[in-house]
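Colleague: Generate coordinates for the sequence data below:
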Amino acid sequence: MIELRHLRYFIAVAEERHVTRAALRLGIQQPPLSQQIRALEAAVGVTLLVRMPRGVELTEAGRAFLAEARAVLVQLDHAVDTAQRTARGEQGQLAVGFTGSAAFHPLIPAVVRAFREQSPHVDLLLEESRTGDLIVALQKEQLDLAFIRVPVGDTTGLVIEPLLNEPMLLALPAGHPLLAGGKRKRIALADLAEETFILYRRPTGPGLYDAIITACRAAGFSPHIGQEAPRMVSTLSFVAAGLGVSVVPESMRRLDTEGVAYLSLADMPGPVAPLLLAWRAASVSGAMQNLIAHVREMAGTRR
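Modeller: Predicted structure coming up:
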């Protein structure tokens, strides 16, 4: 059986053209080195070196074997370097998911930008989906990490780490009577008891849906729900169309949707939209550790 040491010994002898000098270079005795070269030739089945009075010369087969032996060691060094870089999180691939509402929070693009600058050789695959689908994708190892609002479904084996609680605000059609005068900046939920609400569909975002319903009931009324939108962006489109008002995470204001105005909620405490990071507890690569560290630092939740 040919071992890596055989290749290293052979390369040293071939480069030195002398067994004794090669032995000194390798830090071993000359007789064992000669034995290893003979064992290599026996394993290959051909003569690689011709013994001369003042050294050795490569045969034609030996010259061909030398080139391939060097290539094998270069490839081995590359494999070792690749494994070490991957373990340190300096290269590889990460699949990261996020919900539609979480995508607009400034933390996520900031984290992605900082991570790409620090780890340019790690490929980031980004996917937007519903919270339930993201949880399933994590369980099936189709995603490595996911930014979610409130966990739903089976979260067995997942780490779900709170990052922050984002305030929510009122989105209403431009020209709505509550905006009369243009000076109003805040409003109490109780003042919306007669309004028609547009909410993000509960199966899609149960956490946000339930937070809004709970806050309205705490304010003394059950909201009249006129529409349930399949996506958070659709919610704002329905508001712009004048179909009702909605309560959305503060970061949705960044969309600057035409025909939609925003008011802060005066209720204390008001409804919040939590932002969480989820990943499989049993599968944390070097690149994942680095990304998680970025998220924690930028969210101010260092562990």
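Colleague: use CA for all of it now, contacts and neighbours both
Modeller: Will do.
Colleague: Which neighbouring elements make contact with the top strand by length along the chain?
Modeller: Longest strand in the chain by number of residues (criterion: DSSP state E): strand 158-173. Applying 3 or more CA pairs under 8 Å, 6 or more residues apart in numbering; DSSP states H and E, we find strand 158-173 packed against helix 232-240, strand 246-249, strand 260-265, strand 272-280, helix 286-299.
Colleague: ranges for the helices of this structure?
Modeller: 4-16, 19-26, 30-44, 60-87, 107-118, 131-139, 206-218, 232-240, 286-299 (DSSP state H).
Colleague: Which among these is found nearest to Ala180?
Modeller: Across the helices of the chain, Ala180 has its closest neighbour in helix 232-240 (16.8 Å, CA to CA).
Colleague: Would you mind pulling up the elements that that closest one packs against?
Modeller: Using 3+ CA pairs under 8 Å, 6+ apart, the elements in contact with helix 232-240 are strand 158-173, strand 196-200, strand 224-229, strand 246-249, strand 260-265.
Colleague: so can I have a markdown table of those showing distance to Gly55?
Modeller: Output for these, formatted as a markdown table (distance: least, CA to CA, whole Å):
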| stretch | distance to Gly55 |
| --- | --- |
| strand 158-173 | 64 |
| strand 196-200 | 83 |
| strand 224-229 | 84 |
| strand 246-249 | 80 |
| strand 260-265 | 87 |
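Colleague: and Gly300, which of those strands is closest to it?
Modeller: Using CA to CA, those put strand 158-173 closest to Gly300, at 7.9 Å.
Colleague: Point out the most buried one among the helices and strands packed on helix 232-240.
Modeller: Burial of those is given as mean neighbour count (mean count of other CA atoms under 10 Å); strand 246-249 ranks first at a mean of 26.
Colleague: Pull the distance from that strand to the chain's centre.
Modeller: How far strand 246-249 lies from its chain's middle: 27 Å, per CA atoms, centre = their mean, to the nearest Å.
Colleague: Please provide the structure for the following sequence as well, for comparison with the first:
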Amino acid sequence: MAEIELRHLKYLLAIAETGGFTRAAERLGIQQPPLTRQIRDLEARVGAQLVERLSRGARLTEAGEAVAATARAMLDQAADLPAIAARAAAGQSGRLRVGYTSSAAFHPFLLGAIRVFRGAAPGVRLSLEEESSAELVRDLLADRLDAAVLRAPAAETELEVDFLLEEPMAAALPAGHRLAGQAQAGVALADLAGETFVLYRRPAGAGLYDAVIAACHAAGFSPAVGQEAPRMPSTLSLVAAGLGVSVVPASMRRMAVEGVVLAPLIGPHRPAAPLLLATRHDRSAVAARFRADLRRAAAAWEG
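Modeller: Sure thing, here's the model as predicted:
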């Protein structure tokens, strides 16, 4: 079937609303003969008579009424196109796929920033994925994610990484541990020398793993890693089971795992856990807005 243009639909609706070719032509600002030709062209394209001429004026046939009903909806949608384009260009609509590490999921900054973004851009279809750092980088590069919150910088040149903020880390101790009673006052990293450590598996979280190892070396000892966990929440579960101590981001206290005491780290050689945002250089408009919003929220963060 030949292509139907929006002007054909406007002409048909003008006849329907004015009841005749003459008045429709006046409304449209054209002569009657060109209008007649355009309606005949439309009828040829749809393969049916759409307008019935009367002794006075004209009216739509049953087929014409059916086409007119759809035409109204199509023209209304076409009228919305500039606003739709403006919202998309401003990052207020579209799709946003955000990934984050399991340790970042418990930080109140991230939860609050996503909540504010959803409120400011309700037209965005937001999906969230929890993965390891290596998986997040892989999915960003493969265009399966638009943005990712990491704990360690990504070396890939296709990605741009923004520093958001840094949080302290805490010692995670089994409830019956010899240092658990001084948790409120805090624990020095050197106090954990000789302990068996449970750490977040390095391939999954190289940033935190390396930061803890480096801090222990600076404190004068090499930690004995007895167990590695696939996810940060699993680290606390293993600590609760008595398999060792750990050092985790302080925001993990929100998990409130039974049998685990989190003590602030005090004194020198305290590792810190950064929050970083990675996006591709060719990021979409909505990803660019998300990045700008998180950078702005991080600059104002006082948590």
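Colleague: Overlay the chains and give the TM-score.
Modeller: Remark: TM-score between the superposed chains equals 0.86 [TM-score structural alignment, normalised by the length of structure 1]; 299 aligned residues with a CA RMSD of 2.7 Å.
Colleague: Tabulate the helices and strands packed on strand 158-173 of structure 1 in a markdown table, adding columns for distance to Ala95 of structure 1.
Modeller: Below are those laid out as a markdown table (distance: least, CA to CA, whole Å):
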| stretch | distance to Ala95 of structure 1 |
| --- | --- |
| helix 232-240 | 22 |
| strand 246-249 | 25 |
| strand 260-265 | 34 |
| strand 272-280 | 11 |
| helix 286-299 | 10 |
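Colleague: out of those, which comes closest to Phe104 of structure 1?
Modeller: Proximity to Phe104 of structure 1 (CA to CA) singles out strand 246-249 among those, at 9.2 Å.
Colleague: What is the closest one packed up against?
Modeller: Here strand 246-249 of structure 1 touches strand 158-173, strand 196-200, helix 232-240, going by 3+ CA pairs under 8 Å, 6+ apart.
Colleague: out of the ones you listed, nearest to Pro223 of structure 1?
Modeller: Comparing those by CA to CA, strand 196-200 comes nearest, at 6.6 Å.
Colleague: So what's the residue count around the counterpart of Phe147 of structure 1 in structure 2?
Modeller: Under the alignment (TM-score structural alignment), Phe147 of structure 1 pairs with Val149 of structure 2. Using other CA atoms under 10 Å, Val149 of structure 2 has 28 other residues around it.
Colleague: Also Pro120 of structure 1?
Modeller: The number of residues packed near Pro120 of structure 1 is 13, by other CA under 10 Å.
Colleague: just Gln139 of structure 1 next, same as before
Modeller: As a burial measure, Gln139 of structure 1 scores 18 neighbours (other CA under 10 Å).
Colleague: In contact with it: list those residues for me.
Modeller: 155, 157-158, 280 (CA atoms under 8 Å, 6 or more residues apart in numbering).
Colleague: follow-up on the earlier one: quick one: the longest strand of structure 1 to structure 2 mean distance?
Modeller: Strand 158-173 of structure 1, aligned to structure 2 and superposed, deviates on average by 1.3 Å (mean CA distance after the TM-score superposition for structure 1).
Colleague: now that strand against helix 107-118, angle please.
Modeller: 130 degrees (axes from the mean of the first three to the mean of the last three CA atoms, to 10 degrees).
Colleague: Strand 158-173 of structure 1 vs helix 286-299, what angle?
Modeller: Computed by the same axes, to 10 degrees, the angle separating strand 158-173 of structure 1 from helix 286-299 equals 50 degrees.
Colleague: quick check: strand 158-173 of structure 1 aligns to which part of structure 2?
Modeller: Aligned by TM-score structural alignment, strand 158-173 of structure 1 corresponds to residues 159-174 of structure 2.
Colleague: Now distance to Val50 of structure 1 too, for the helices of structure 1, in a markdown table please.
Modeller: Output for the helices of structure 1, formatted as a markdown table (distance: least, CA to CA, whole Å):
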| stretch | distance to Val50 of structure 1 |
| --- | --- |
| helix 4-16 | 11 |
| helix 19-26 | 11 |
| helix 30-44 | 11 |
| helix 60-87 | 9 |
| helix 107-118 | 52 |
| helix 131-139 | 60 |
| helix 206-218 | 78 |
| helix 232-240 | 78 |
| helix 286-299 | 49 |
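Colleague: Among those, which comes closest to Ala273 of structure 1?
Modeller: Closest approach to Ala273 of structure 1 among these (CA to CA): helix 206-218, 6.2 Å.
Colleague: That closest one vs structure 2, average distance?
Modeller: Looks like 1.0 Å for helix 206-218 of structure 1 (mean CA distance after the TM-score superposition for structure 1).
Colleague: helices or strands up against that helix?
Modeller: Checking 3+ CA pairs under 8 Å, 6+ apart, helix 206-218 of structure 1 ends up next to strand 196-200, strand 272-280.
Colleague: Ala103 of structure 1 is nearest to which of these?
Modeller: strand 272-280 (10.4 Å).
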